[in-house]
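Q: pasting the structure only:
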């Protein structure tokens, strides 16, 4: 007869105290996407590992943990990534109407060059085998899980005084070629990390007039979908 598995003791589910709760909400509410304000001084290795441990503690469907983290410190590799971004950025600018194009080009997106560290976060759909608990009817759950890891890293970085910028303007084939990523691996995020002296009080795109935060009450439905007025 197989022995019954021994599970560790459960931990209390009590709420955090007031100061702990305030710290969590402060990290959420003051997190910003940094585009151009990075300092060049490197991040200590132990700090980077704390951020990666926070990312690795993210929830994942079927506990598949599909993420990998490619650390990019080489100026040569980052310059190749910036060139790929620059080409894609020009293509993106052409998609906006003329009255938005100048504003788009005025948004400085220099994180790849300025930040001392980039992290390419990927998703391995085969990590837990062909049938994954919780992914049987939604194959995208592995990617959603990886995005949770990105959010964990971002909030931990805010608590550590580290700025993060998510660069999404790439041709995927360019990033694969630069980093040697296999075809079966999905590229989820290119993150730029570095110390910053200041953060915007509100999201930069709101401050610069690109788009404003939507009213929360317009986004909450009960017991079913309704069309927004």
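A: Arrived safely, thanks for sending. It should be emphasised that the depicted structure is a prediction, and the values quoted were computed from it without experimental measurement. Numbering: from 1, shown residues only.

Q: contacts and neighbour counts: CA atoms only from here.
A: OK.

Q: Which secondary structure state does residue 227 sit in?
A: coil (DSSP: H, G, I helix; E, B strand; the rest coil).

Q: number of nearby residues for it?
A: Other residues near residue 227 come to 7 when the count uses other C-alpha atoms under 10 Å.

Q: In the chain, what residue spans correspond to helices?
A: Here the chain has its helices, by DSSP state H, at 18-30, 45-56, 75-93, 98-106, 111-114, 141-159, 172-179, 204-207.

Q: Comparing the ones you listed, which stretch has the densest surroundings?
A: Among those, ranked by average contacts under mean count of other C-alpha atoms under 10 Å, first place goes to helix 111-114 (a mean of 24).

Q: So which residues make contact with it?
A: 34-40, 75, 78-79, 81-82, 118, 165, 192 (C-alpha atoms under 8 Å, 6 or more residues apart in numbering).

Q: and what of stretch 198-213?
A: For stretch 198-213, the surrounding residues in contact (C-alpha under 8 Å, 6+ apart) are 30, 32, 33, 34, 37, 103.

Q: got another, please set it beside the one above:
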């Protein structure tokens, strides 16, 4: 019986609270984060599931101020290039705050490991499962951070080669995210992009199908996506 393995009600409420109140944060205080808390977040990441137990994530803590500034510049250059590709939404995009690298207490760069091709278990037909596994590690950090009262933002606006060159990431490894972690004055009451009117969350019923692909649901979900472009 599954009941014997259930968390107690308070623990279950805490799990769902972290899931539903997690936010992609962009506004931080500059306060430092205690090392014991950093260790707990890293342990949360390292406890993530991974295909074939390959643990493809590698985490680089950015502790040098000059490297942090250079990282910020990498993101800013790509922000301008992204805006140029946005067409009529370019000006609107430039008004969005897309990162908090200079403001937060900690900056981590998450990369996929080098020589991933050697791991065949679970990846022979689905090689992107290494990315899925590393994403689970990032989500673990996110949820643990929210439970600890810390904000986290996942920044993906950067040129991978520029970032690799900056951090001497070897060939074959691949940066997939810049994580901004820090204390916040408050958490957004809804996703920031929804607050800013950039996009809204779709209806759950359009994203869940039964026994096969349902074109009508897929079309409704696509229409919701088209509104975001």
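A: Thanks, I have the structure now. Computed from a prediction, not measured in an experiment: that's the story for all the values here.

Q: Could I get the TM-score for this pair?
A: TM-score of the superposed chains, computed with TM-score structural alignment, normalised by the length of structure 1, equals 0.89; 215 aligned residues with a C-alpha RMSD of 1.5 Å.

Q: Using JSON lines, please lay out the helices of structure 1 together with distance to residue 186 of structure 1.
A: JSON lines is the format used below for the helices of structure 1 (distance: least, C-alpha to C-alpha, whole Å):
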{"stretch": "helix 18-30", "distance to residue 186 of structure 1": "27"}
{"stretch": "helix 45-56", "distance to residue 186 of structure 1": "17"}
{"stretch": "helix 75-93", "distance to residue 186 of structure 1": "17"}
{"stretch": "helix 98-106", "distance to residue 186 of structure 1": "28"}
{"stretch": "helix 111-114", "distance to residue 186 of structure 1": "20"}
{"stretch": "helix 141-159", "distance to residue 186 of structure 1": "8"}
{"stretch": "helix 172-179", "distance to residue 186 of structure 1": "9"}
{"stretch": "helix 204-207", "distance to residue 186 of structure 1": "27"}
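
Q: Quick one: residues contacting residue 166 of structure 1.
A: Residues in contact with residue 166 of structure 1 (C-alpha under 8 Å, 6+ apart) are 33, 34, 189, 190, 191, 192.

Q: For the residue mapped onto residue 44 of structure 1 from structure 2, grab the count of nearby residues.
A: Counting by TM-score structural alignment, residue 44 of structure 1 lines up with residue 34 in structure 2. Applying other C-alpha under 10 Å, we find 9 residues neighbouring residue 34 of structure 2.

Q: so how far is residue 218 of structure 2 from residue 34 of structure 2?
A: 45 Å (C-alpha to C-alpha, to the nearest Å).

Q: same check, this time on residue 139 of structure 2
A: To residue 218 of structure 2, residue 139 of structure 2 is 26 Å away according to C-alpha to C-alpha.

Q: Check structure 1 for its longest strand and report it.
A: As assigned by DSSP state E, the longest strand anywhere in structure 1 is strand 186-195.

Q: mean shift of that strand relative to structure 2?
A: Aligned to structure 2 and superposed, strand 186-195 of structure 1 gives a mean residue distance of 0.9 Å (mean C-alpha distance after the TM-score superposition for structure 1).

Q: in structure 2, what residues pair with that strand?
A: Residue span in structure 2 matched to strand 186-195 of structure 1, by TM-score structural alignment: 174-183.

Q: roughly how far is that stretch from the heart of the chain?
A: 7 Å (C-alpha atoms, centre = their mean, to the nearest Å).

Q: Relative to structure 2, which residues correspond to stretch 71-82 of structure 1?
A: The aligned range for stretch 71-82 of structure 1 is 61-72, by TM-score structural alignment.

Q: For the matching stretch, which outside residues touch it?
A: If you take C-alpha under 8 Å, 6+ apart as the criterion, stretch 61-72 of structure 2 is touched by 101, 102, 106, 107, 108, 109, 163, 166.

Q: The second one and residue 73 of structure 2, how far apart?
A: Pointing back at residue 102 of structure 2 there. 10 Å.

Q: swap in residue 209 of structure 2?
A: Residue 209 of structure 2 sits 43 Å away from residue 73 of structure 2, going by C-alpha to C-alpha.

Q: now residue 166 of structure 2
A: 11 Å.
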